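Chemist: sequence unknown, structure follows:
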């Protein structure tokens, strides 16, 4: 079993974890996950992520942001709420924020506005960015380019794109988060071919739990809820595709995540 893993994206504030959250965290720790960054992705979800993070000092951390699906809720009050959250030491990144033209749950102008306002928060706080992009590559690059020289490190979370998108992000010095999408033979097979091009100091791993259960788990779980305990499986699959020892991949992704988010060594 792999040890000292960091899950950089787990939605533990999701309602599916309400009844057994402590057990989920315990299982993750028992399966080698030393630290987790909990995703804040809405006005309600971001304070919930912080609330949970405060229950695990040195182990649990949070992001605070508004996902493009929720961009319509990004009011002046929402902006003030986010800025207050970013004054808290457990909140280590701005986001999840970005653009999603795949589903368009919020109008595209609202998405672009919410994204830009959150980039202002990142510029003001100096915190790293936890980014989302789906089917919006050109607009995504264009908006980020407007903040050139004002932003800190960036990770494109749950990368599912094509080679040209990956190359564009790497050329700009950004980081890449890989999830169990890699393990989906229907949608993620192309990732297995291109993850070899990600430098070790730019690569991180995440479950995006409760979403994206790895389809290569054996035996298959009796449920569809993903958990951070499966991060080691994602790491092993990624290592195989990169031609690395899983221990090497684990150590590199952990070192990269600690440096990116400024995380301390976990408590013993």
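Modeler: Alright, I've got the coordinates. Values in this document were obtained by computation on a predicted structure and should not be read as measured data.
Chemist: switch to C-alpha atoms for all contacts and neighbour counts from now on
Modeler: OK.
Chemist: in stretch 193-207, which residues are buried?
Modeler: For stretch 193-207, burial by neighbour count (16 or more other C-alpha atoms under 10 Å) applies to 194, 195, 196, 198, 200, 201, 202, 203, 204, 205, 206, 207.
Chemist: for residue 222, give its distance to residue 179.
Modeler: 20 Å (C-alpha to C-alpha, to the nearest Å).
Chemist: if we can go back for a sec, switch the buried residues of stretch 193-207 over to JSON lines; also include secondary structure.
Modeler: Output for these, formatted as JSON lines (DSSP: H, G, I helix; E, B strand; the rest coil):
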{"residue": "194", "secondary structure": "helix"}
{"residue": "195", "secondary structure": "helix"}
{"residue": "196", "secondary structure": "helix"}
{"residue": "198", "secondary structure": "coil"}
{"residue": "200", "secondary structure": "helix"}
{"residue": "201", "secondary structure": "helix"}
{"residue": "202", "secondary structure": "helix"}
{"residue": "203", "secondary structure": "strand"}
{"residue": "204", "secondary structure": "strand"}
{"residue": "205", "secondary structure": "strand"}
{"residue": "206", "secondary structure": "coil"}
{"residue": "207", "secondary structure": "coil"}
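Chemist: returning to that earlier point: okay, residue 222 and residue 179: which has more neighbours?
Modeler: Neighbour totals were compared for residue 222 and residue 179, and residue 179 leads with 28 against 6 (other C-alpha atoms under 10 Å).
Chemist: the structure to be compared is supplied as follows:
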């Protein structure tokens, strides 16, 4: 990959060029989003400069999962490892059919795919009906049980039903993470009781709606906690400088880690090391990040 070394820092002002205290894993980066088409190489260069060394690219439907796999195969520079997830987001659950199930099963066999998802329930917007969402999620729980890969879960305003469905499958599936967790204390402890992992984003940095999360970060065991940008969404609102546009990117993950560490009352390096160790174990990432590509 040719990196535009003379320009890759241009997008971020000096005050936003954070460098993590230890290498980070961004477990949720939507880099197949059209907003990254023009400058993807620069985005990856900034991530590496910020010590965000591993990116899990979120596959929310067949098209984007296939793009994420292709991207993971293409970008194999030293110091940066890309992997993919493959699933159908609850917004698109109405599209679930036998053909899509077969395509997802095929994707889950690819070595670049390290999790089943993004899948789950979203009763906030209901772009697909609750019944359609449950049907697609149930099917993807079955795929996770079959392939043995962990689950990357989306849940919004559906905590009780999500816990019910996961409880019924808990003995059949392996590890699972509720990514971009934003819910309340009872839902958090319900997920922890099910031995789930929790992904935190820049939602914590939002003065309008993230206050309750600041009180909860200390309740999440470090071996269950992972960090993510969910970029290009959820740009932290408390960044110390203005950013052109509203596009979030992996290079800003160290700011989220700084916020979590502050509210948890531990050092940034300790949090970075813990969340990265947890993520590597969860996604079963090889000790040599490039080895997954050498198998192909």
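Modeler: Cool, got the structure. In this text, all values refer to a predicted model and were calculated from it rather than measured experimentally.
Chemist: any idea what the TM-score is?
Modeler: Once superposed, the chains reach a TM-score of 0.97 (TM-score structural alignment, normalised by the length of the first structure), with 267 aligned residues with a C-alpha RMSD of 1.0 Å.
Chemist: average gap between the strand ranked longest in the second structure and the first structure?
Modeler: Using DSSP state E, we find that the single longest strand of the second structure is strand 113-122. Following superposition, strand 113-122 of the second structure is found to deviate from the first structure by 0.2 Å on average (mean C-alpha distance after the TM-score superposition for the first structure).
Chemist: so where is that strand in the first structure?
Modeler: The alignment of strand 113-122 of the second structure onto the first structure (TM-score structural alignment) covers residues 91-100.
Chemist: next, the angle from the longest helix anywhere in the first structure to strand 91-100.
Modeler: Looking across the first structure with DSSP state H, the single longest helix is helix 108-125. For helix 108-125 of the first structure against strand 91-100, the angle by axes from the mean of the first three to the mean of the last three C-alpha atoms, to 10 degrees is 160 degrees.
Chemist: mean deviation, the helix or strand following helix 108-125 of the first structure versus the second structure?
Modeler: Using DSSP states H and E, the helix or strand that follows helix 108-125 of the first structure towards the C-terminus is strand 129-134. Using mean C-alpha distance after the TM-score superposition for the first structure, strand 129-134 of the first structure ends up 0.5 Å from its aligned counterpart in the second structure, as a mean over the superposed pairs.
Chemist: what angle do strand 129-134 of the first structure and helix 108-125 make?
Modeler: Going by the same axes, to 10 degrees, strand 129-134 of the first structure makes 160 degrees with helix 108-125.
Chemist: is the residue of the first structure most remote from its centre within a helix or a strand, and which one?
Modeler: Residue farthest from the centre of the first structure, counting by C-alpha atoms, centre = their mean, is residue 219 at 26.2 Å. Under DSSP H and E, no helix or strand contains residue 219 of the first structure.
Chemist: gap between it and residue 185 of the first structure?
Modeler: To residue 185 of the first structure, residue 219 of the first structure is 17 Å away according to C-alpha to C-alpha.
Chemist: and what of residue 242 of the first structure?
Modeler: Applying C-alpha to C-alpha to residue 242 of the first structure and residue 185 of the first structure gives a distance of 17 Å.
Chemist: more crowded one of these two?
Modeler: Set residue 242 of the first structure next to residue 185 and count neighbours by other C-alpha under 10 Å: residue 242 wins out with 18 against 13.
Chemist: map that one across to the second structure for me.
Modeler: By TM-score structural alignment, residue 242 of the first structure lines up with residue 264.
Chemist: ok, that match - contacts?
Modeler: 214, 217, 218 (C-alpha atoms under 8 Å, 6 or more residues apart in numbering).
Chemist: repeat that for 10 Å
Modeler: 214, 215, 216, 217, 218, 219, 220, 258, 271 (C-alpha atoms under 10 Å, 6 or more residues apart in numbering).
Chemist: any chance of TSV for those residues, columns distance to residue 138 of the second structure?
Modeler: Compiled in TSV, the contacts of residue 264 of the second structure are given as follows (distance: C-alpha to C-alpha, whole Å):
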residue	distance to residue 138 of the second structure
214	32
215	32
216	29
217	29
218	32
219	29
220	27
258	36
271	34
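Chemist: closest one of the residues you listed to residue 169 of the second structure?
Modeler: residue 220 (22.6 Å; C-alpha to C-alpha).
Chemist: the closest one maps to what in the first structure?
Modeler: Using TM-score structural alignment, residue 220 of the second structure lines up with residue 198 in the first structure.
Chemist: give the contact list for that match.
Modeler: So residue 198 of the first structure contacts 166, 167, 170, 175, 176, 204, 242 (C-alpha under 10 Å, 6+ apart).
Chemist: among those, which one is most surrounded by other residues?
Modeler: residue 204 (32 neighbours).
Chemist: list the contacts of that residue.
Modeler: 5-9, 155-158, 175-179, 198, 235, 249-250, 252-258, 260.
Chemist: so how far is residue 10 of the first structure from the closest residue to residue 227 of the first structure other than its chain neighbours?
Modeler: The shortest distance from residue 227 of the first structure to any non-neighbouring residue, by C-alpha to C-alpha, 6 or more residues apart in numbering, is to residue 209 (5.2 Å). Between residue 209 of the first structure and residue 10 of the first structure the computed distance is 5 Å (C-alpha to C-alpha).
Chemist: could you name every residue contacting both of those two?
Modeler: The contact lists of residue 209 of the first structure and residue 10 share 38, 39, 226, 227, 228, where a contact means C-alpha under 10 Å, 6+ apart.
Chemist: identify the residues contacting the third one.
Modeler: Looking back up the chat, that one is residue 226 of the first structure. Counted by C-alpha under 10 Å, 6+ apart, residue 226 of the first structure has contacts 10, 11, 180, 207, 208, 209, 210, 211, 212, 213, 214.
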